[in-house]
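# need a structure here:
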Amino acid sequence: MLLGAPELLKTESRSVVVRAQVRGGPVSGVILKHFRDDPVCGLDDWAGAEFLTQRGLELGPRFLAGALESRLFVLEDLGRGPTLEALLRGEDARAAFGGVMTTARLAGQLHARTLGTQAEYELVRQALPPRHERVRVENARFLLEHEGRLLRWLAAVEAEAAPGLHEDLEAVARSLADPGPFLAFTHGDLAPSNVLFAPGGARLIDFEYAGMRHALYDALMWLVTVPFPDELVARADIAYRITLSSQCEAAQVDSQWARARATVALARTVNLFQWLHPRVLEEDREWAPGFSERAALLHHLARCRALLATADGFPGLARTLEALESRLRERWTVPPHVWPALRQEGL
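Prediction:
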């Protein structure tokens, strides 16, 4: 098998990604990924692709080979096509709307078909240089260990922490560490740029933050992190829930579903305040292309509040975030972010 001239797709401190055509091989093209400064992310990416390939799940690129000593692994090239982000930044509202719905169903398939596969995934991941801690435990630990960063924000805007805040954070962390019936293999970074509409269909790419965790961690894309119209959020949530419910009885129970959504929304909203410093109060900066840090904070708070309205529990954390949101809205007036493709009325 001979490789044609390489095409550099990405180069950064963490990894280098190259595309190459194949001459005389079983596939027409390959993607070569060399991870450098963050071997944990590189190995999680490798393990995720290999795990899905072993299970015959055509939801991402097929794993072909890897060389640990070179920190290199090879995937089948899915071909060229737009990402969901490209659709959202385009002019075709129907394509963008449909892309989000397809993504929700794709995530539902990923989770429904990997429920109860913790042991199988661990065999793949721990056969590589092993992880010292499961990703969902890392997520839970970070939430609790950096509670002080949330309190720093409260002090900065002269808001009070409601009684029960710490206990609610502990409850959220426990659900992250032990998701029970919602434990599934997750992509871990389900951003619009990581959904590719390839010639063979929609696929997820770049599994650098993949692992077994709460399934709805991936649903955060439309529930909380990415600004979409309310109608699109509701429809994506329904499509995802229907797909996941085919294998997950807990997803069929309204109370459990509402609490699961509130749990991951609370975790992500608190995480954002843990990641960002209160200096945002003095200077707004870009969080994502076309989306500022202030806009991201207010969007997370509003979406989290909406999801908490349908769920029982977490009163201390809910009231604390409401107080924080009130203080920030007194300071900031931020126009909502609207994707170019969704600017038409009614979308």
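# Going by C-alpha atoms from here, please, whenever you check contacts or count neighbours.
Will do.
# Arg268: neighbour count?
Applying other CA atoms under 10 Å, we find 21 residues neighbouring Arg268.
# Tell me the spacing between it and Gln274.
Arg268 is 10 Å from Gln274, where distance means CA to CA, to the nearest Å.
# What ranges does the stretch 1-150 of the chain have for its helices?
Listed in chain order, the helices of the stretch 1-150 of the chain (DSSP state H, counting those that start in this stretch) span 39-54, 84-88, 93-112, 118-127, 135-145, 147-156.
# Can you check what angle separates the last one from helix 135-145?
In other words, helix 147-156. Helix 147-156 runs at 40 degrees relative to helix 135-145, counting by axes from the mean of the first three to the mean of the last three CA atoms, to 10 degrees.
# Can you list the buried residues in helix 147-156?
147, 149-151, 153-154 (16 or more other CA atoms under 10 Å).
# Include distance to Leu317 when you put those into CSV, please.
Formatted as CSV, those follow (distance: CA to CA, whole Å):
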residue, distance to Leu317
Glu147, 11
Arg149, 14
Leu150, 11
Leu151, 12
Trp153, 14
Leu154, 12
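# of those, closest to Ala236?
The nearest member of the buried residues of helix 147-156 to Ala236, counting by CA to CA, is Leu150 at 30.1 Å.
# please give me the structure for this one as well, since I'd like to look at both together:
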Amino acid sequence: MSPPPDGVSPAVAAIEALLTASVGTRTAIGRIERLHHPWVLRAHAVEAPGLPGTVIVKCLRPEGYGLRSAEELARCEHAALTFIADDLRLGLAPRLYAASPDSRLLVMEDLHPRTELAGQLRRDGLTPVLDDELTAFARSAGELAAASVGRAALFGVRRTALGTGAGQLDDWEHAHIGLWRNGLAGAAAFGVPLPAAAERDLAAAVAELADPGPFLALTNGDTEAHNFLTGPGGRGRLTDFEGAGFRHALTAAACFSVPGPNWLGVSGAGQVAAFRRALARTVPEAEDDQRFGFGLTAASMVWVMMRADRLGTLDARRPGDDSRTQMVALLESGARTAEAYRALPHLAGWCWSTAALLRRRWPDSDIDAAAIAPYTWRER
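Predicted coordinates:
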């Protein structure tokens, strides 16, 4: 039976027709199960020769996010899954079984019983087993980048064929770049404007990401642990390619050096090394400490500046809010990354001084960051 109408879910008949046309034999769906978003469903088949018993159905979102409309998000995922499977011949992402001509309906491999790595980390903390899974995650992201280097034009052809306009193919202007301006303004409004030397460092970081050179590669646009599914007996898979595009490969490694939205801290030296080894198979520049280090620092610092837009919001929150502690940890981890690679020293100095000011202004955040276990969940 179909799920209740919600403005997102397709009729079962539409899914059956799409799969029947794709596999060439009649396909029948017994029931539909809603998952974590109303536009992501699990379809249970009762008659599906050549297909597994369940498939994932992804529908058009009610609205877009970031720099892409809902339609462009769907087209991009369609293009990315096809590109990864057919052009790169990699088994790193779900297999796409069928897609409507307008990409509004995608039917793909159900990766169950694999589960989100982020959920496992939240539940168990950073165990040795999950540290290995994080390394597998980093290696997979590096392998995707390595395999895709030099093939941006082919991915562009796939996106254009699905209806993406030429003006929408400039993936460097995605969240890792465009939103740093809001952070710069937010820092000034909060009373911690960047000194001129730190602004020059930030400009150099932005320029690095905007012109990746040999590091131009495919990323899914949101390389975080909730987009890696892992489980016993099978290799992990990268998921969620709505934001996929060709951009600086090291934007996909920054999550291992500075915490993403979910975490108070990370501990990713081993993961960064795994990503780097995988990338270096086709990008020899990744073996150059200076070039790799500058790229990773640039990606990490631009992420820090994106999050700096939240300074005023966090200042209004109650004492003890985890987001305050996370902001301090984020600034300090960005500074440590810069110091480790001897890059962007003035921007690192601004991070240290701003973190010190926050510790004074928010006494609840003045704690020993080293005592926070890596991948401690940020309570919202």
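# The helices of the stretch 1-150 of the first structure: which one's closest to Ala262 of the first structure?
That would be helix 135-145 among those, by CA to CA, at 15.1 Å.
# List the buried residues of that closest one.
Those would be 135-137, 139-141, 143, for helix 135-145 of the first structure by 16+ other CA under 10 Å.
# Same check on stretch 173-187 of the first structure?
So, applying 16+ other CA under 10 Å, buried residues of stretch 173-187 of the first structure: 173-179, 182-187.
# Check stretch 102-120 of the first structure too.
102-116.
# and what of stretch 232-241 of the first structure?
In stretch 232-241 of the first structure, counting by 16+ other CA under 10 Å, buried: 232-233, 235-237, 239-241.
# Report the contact partners of the aligned residue in the second structure for Arg62 of the first structure.
Here Arg62 of the first structure is matched to Arg95 in the second structure, going by TM-score structural alignment. Counting by CA atoms under 8 Å, 6 or more residues apart in numbering, Arg95 of the second structure touches 81, 85, 108-109.
# top of the residues you listed by neighbour count?
Leu81 (24 neighbours).
# Which residue of the first structure sits opposite that residue in the alignment?
Counting by TM-score structural alignment, the partner of Leu81 of the second structure is Ala49.
# do the same with Val149 of the second structure
Checking TM-score structural alignment: Val149 of the second structure goes with Leu115.
# Just say helix, strand or coil for the nearest residue to that match once chain neighbours are set aside.
Leaving aside its chain neighbours, Leu115 of the first structure sits nearest to Ala184 (4.6 Å; criterion: CA to CA, 6 or more residues apart in numbering). Put simply, Ala184 of the first structure is strand when judged by DSSP: H, G, I helix; E, B strand; the rest coil.
# Which residue in the second structure occupies the aligned position of Ala184 of the first structure?
Checking TM-score structural alignment: Ala184 of the first structure goes with Ala217.
# ok, now which ones touch its match?
By CA under 8 Å, 6+ apart, the contact list for Ala217 of the second structure reads 145-146, 148-152, 245-249.
# Which one of the residues you listed is nearest to Asp289 of the second structure?
Distances from Asp289 of the second structure to the contacts of Ala217 of the second structure, taken by CA to CA, are shortest for Ala249, at 15.3 Å.
# residue in the first structure matching the closest one?
By TM-score structural alignment, Ala249 of the second structure lines up with Ala215.
# Next one: the counterpart of Arg277 of the second structure in the first structure from Asp189 of the first structure, what distance?
The alignment partner of Arg277 of the second structure in the first structure, by TM-score structural alignment, is Ile242. Applying CA to CA, the value for Ile242 of the first structure to Asp189 of the first structure is 22 Å.
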